[in-house]
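Undergrad: the following comprises the amino acid sequence and a computationally predicted model.
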Amino acid sequence: MTIKPAHRRIATITVGVVVLLAFVIAGMTLRVPYVALGPGPTVNTLGDVEGKPVVEVTGAVDPDPKGNLNLTTVSLRDGLSLFQALGMWASGTYELQPRELYYPPDQTVEQVQQQNTEQMSGSETNATMASLNYLHKPVAIGVGAVASKGPADGKLAPRDRILTLDGVAIDGPKALADVLARHKPGDEVELTVQRGPQRLTQQVKLGARPDDPAKAFLGVTPQMMAADPNINIVFNVGDIGGPSAGLMLTLSVIDHLTPGDLSHGQFVAGTGTIDPNGKVGTIGGIPHKIKAARDAGATVFLVPAGNCDAAKSDAPDGIELVKVDTLTDAVNALDTLGTDEARPHC
């Protein structure tokens, strides 16, 4: 049997259409093992998020500092189709990275999100410590949260400063853990705490740790805070996770606890982890953060020293990249804004 040329053309077109449709459907539905990184939101640490101050300092020298000290973020898009991934890559705004770098195969999305939340909580604690240490203000271990129906429920309260446990001075989480390690569930201990202007003594019957019933459990989340009960520092960063906001949160606390404005009328943004001693650490996604900051109006960006090479490689025009290795570097650089004094650059 001979196939007529017209029928052959129809068959060829039909096959082509089927293949094209299959490709389109695959491109729209097939998920690729990559995530897209791009510029994320910037948040002024001197402003509000959802109606709450990002940094609130009771007992502040300057309760309402002016200006911009913006933390910066990276957006991460997951669950990309083939076409979405190609489109984002072609845009030049996003970069593709293997998904396993951000969502390890042995962890659920919820576990990764929990880790990010814990990292932010650690960053807030470090910001508190770094700012108080920089300002030479004494620190104390206090109560961050009290477990509902736990041993200390009704006895201790958030923001209590723990002074002694069984007569032993408590100056940090390790001291607290060491004293508790000498006890077993069911033991009664005596705590002296500072609650505002009051010094209280409380008797608490220890419970059993949920993860290890043989060990004693007080039922509080320890948190470092100012020893002065008149100074309380509270953070509210919304749903931002990870440790990279540490430097900017620290600068905001310092701005609240010192006269004048650290930004000196400039739109300042930045990034970097912080440790209690004021060391600034490197972070990921620096080009995206700088672009997001510039788009928001920033003219000065504080860059961790270890990120300078990456920052310089693709920085937009109109933004000054200031190199910082420590908290002191950052404050000193900000003090030169609006003057002819030199500051270190990437």
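TA: Looks like it came in fine.
Undergrad: okay, CA-based contacts and neighbour counts for the rest of this
TA: Will do.
Undergrad: just give the closest residue to Thr93, not the sequence neighbours.
TA: Nearest non-adjacent residue to Thr93, counting by C-alpha to C-alpha, 6 or more residues apart in numbering: Gly38, 6.2 Å away.
Undergrad: how many other residues sit next to the one you found?
TA: Neighbours of Gly38 under the rule other C-alpha atoms under 10 Å: 22.
Undergrad: likewise Gly281?
TA: 22.
Undergrad: could you do Lys149 as well?
TA: When neighbours are defined as other C-alpha under 10 Å, Lys149 has 9 of them.
Undergrad: ok, Gln97 next?
TA: Around Gln97 there are 14 residues (other C-alpha under 10 Å).
Undergrad: comparison target, given below:
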Amino acid sequence: MPRRTATMLTSTLLLIAVLCAAVLIRVPYAEMSPGPTVNTLGEHNGEPVLSIEGRRTYEPSGNLNMTTVRVTGADYRMNLVEAVYGWLADDSAVVPHEILYPDDKSAEEVREQNAEEFTQSLESAKVAALRELGIEVGERVVVASVVRGGPAQGRLHAGDVIRAVDGEPVERPDDVARLVTEHEPGEDVVFTVVPAKRAEEAEKKGEESGEGRDVTVRTTAADDDGRAVVGIQAGPDHTFPFEIDIRLADVGGPSAGLMFALGIVDKLTEGDLTGGAFVAGTGTIDGEGEVGPIGGIGMKTIAARDKGAEYFLTPEANCGTAARDVPEGLTLVKVGTLDDALEALERIRGGQTGALPRCAAG
């Protein structure tokens, strides 16, 4: 065989071997890409995303789209070819697998955490929106979670309203921890609670949930410092003067809070917050209206622009990263609070877009 032919054949075989190896080699990375974006003022899968009963509402025009990021599954392992392609592509991001799926958590635990964060973000969005409108929101202390295998398992349940501990009324979640730790491990604590189901039914009817019942739980010693614990996490909960229902399946995490809060405000006030413009955005929100940072900002701006957004409400802490690669035709608007977002929308609908606080590359 001629030397040139042999060289070409050897090179071809080596190339094939390298490509095969690249396909077979699994790397510890995951991929993020633009996900679906949904108008909080519109419908999704034939149902209103936001529905409000018991209060006069309005039908605004325009878009206030929440944005998402699509990620590879917890059990999926990218090969080297996919990773290199993802690194080179403009519409995806390759990140270490443990950033999305920590080694100390199972895939199911990650899903549960994302679902809990999403539920909490909806609660915060409702609170922030109603407070913005001057509508009173009730507050109470509930059992946020029960530790599996702990003393309270089977006796207290997530969602139970905690009225008192050892007969002393509680007003804040910290009160519960303080009163429990006044005991020595092995002593009994008496919780006065309203079961979650009864509290929920009363809330739907707009009624008081009635008197609580006493539940006795024996304390045990905490593993870290030996203090008395019962194996629950107390947290805040809120009651609303009318029903606000948010229907959006297969979405997790807290990053849609800002856009849901804006959607609620828009539906409860006459006129259009956007003036008919296509506005998208992202950001966590707390009950006081503070907007926090999120992950995957670059993928979300791409998703928004691909859907037709002209303006993107961007958490202040994400502005520097987002502004490094802005999709053409999209204006990034910096917001730190719900009030900031409402002021930005006022400028957009008033045609004063030159006065918008824009993101600058950091």
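TA: Done, it's in. The model shown is predicted, which means the values in this text are computed figures rather than measured ones.
Undergrad: quick one: map the residue nearest to Thr93 of structure 1 onto structure 2.
TA: Aligned by TM-score structural alignment, Gly38 of structure 1 pairs with Ser33 of structure 2.
Undergrad: make sure Ile240 of structure 1 is indeed in a helix.
TA: No - the assignment for Ile240 of structure 1, made by DSSP: H, G, I helix; E, B strand; the rest coil, is coil rather than a helix.
Undergrad: contact partners for it?
TA: Contact analysis of Ile240 of structure 1 by C-alpha atoms under 8 Å, 6 or more residues apart in numbering lists Thr73, Thr117, Met120.
Undergrad: highest neighbour count among those residues?
TA: Busiest of the contacts of Ile240 of structure 1 [other C-alpha under 10 Å] is Thr73, holding 27 neighbours.
Undergrad: that residue contacts Leu37, correct?
TA: No - counting by C-alpha atoms under 8 Å, Thr73 of structure 1 stays clear of Leu37, with 10.3 Å between them.
Undergrad: would you list every one of the strands in the stretch 151-300 of structure 1?
TA: 161-165, 168-169, 188-195, 198-205, 207-209, 212-217, 220-226, 232-235, 267-270, 273-274, 280-281, 300-304 (DSSP state E, counting those that start in this stretch).
Undergrad: for Gly242 of structure 1, which of those strands is the nearest?
TA: Among those, strand 273-274 comes nearest to Gly242 of structure 1, with 9.3 Å by C-alpha to C-alpha.
Undergrad: what range in structure 2 matches the closest one?
TA: Alignment of strand 273-274 of structure 1 against structure 2: residues 284-285, by TM-score structural alignment.
Undergrad: mean deviation, that stretch versus structure 1?
TA: Superposing on structure 1 and averaging over aligned pairs (mean C-alpha distance after the TM-score superposition for structure 1), stretch 284-285 of structure 2 comes out at 1.7 Å.
Undergrad: shouldn't the residue nearest to Thr93 of structure 1 be in contact with Glu95?
TA: Yes - counting by C-alpha under 8 Å, Glu95 is a contact partner of Gly38 of structure 1 at 6.7 Å.
Undergrad: residues contacting Leu327 of structure 1?
TA: Leu327 of structure 1 touches Ala130, Tyr134, Leu247, Ile274, Gly278, Lys279, Val280, counting by C-alpha under 8 Å, 6+ apart.
Undergrad: quick check on these: which are buried?
TA: Ala130, Leu247, Ile274, Gly278, Lys279, Val280 (16 or more other C-alpha atoms under 10 Å).
Undergrad: save those residues as TSV, and put in distance to Pro5 of structure 1 too.
TA: Shown next, in TSV, are these (distance: C-alpha to C-alpha, whole Å):
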residue	distance to Pro5 of structure 1
Ala130	81
Leu247	73
Ile274	74
Gly278	79
Lys279	77
Val280	73
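Undergrad: for Pro104 of structure 1, state which of those is nearest.
TA: Of the buried ones among the contacts of Leu327 of structure 1, the one sitting nearest to Pro104 of structure 1 (C-alpha to C-alpha) turns out to be Ile274, at 25.1 Å.
Undergrad: ok so, going back, now the contacts of Ile240 of structure 1 as TSV including secondary structure?
TA: Shown next, in TSV, are the contacts of Ile240 of structure 1 (three-state DSSP):
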residue	secondary structure
Thr73	strand
Thr117	helix
Met120	helix
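Undergrad: the residues you listed into TSV, with extra columns for distance to Val220 of structure 1?
TA: Output for the contacts of Ile240 of structure 1, formatted as TSV (distance: C-alpha to C-alpha, whole Å):
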residue	distance to Val220 of structure 1
Thr73	31
Thr117	18
Met120	19
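Undergrad: with adjacent residues omitted, what lies nearest to Leu165 of structure 1?
TA: Leaving aside its chain neighbours, Leu165 of structure 1 sits nearest to Leu191 (4.6 Å; criterion: C-alpha to C-alpha, 6+ apart).
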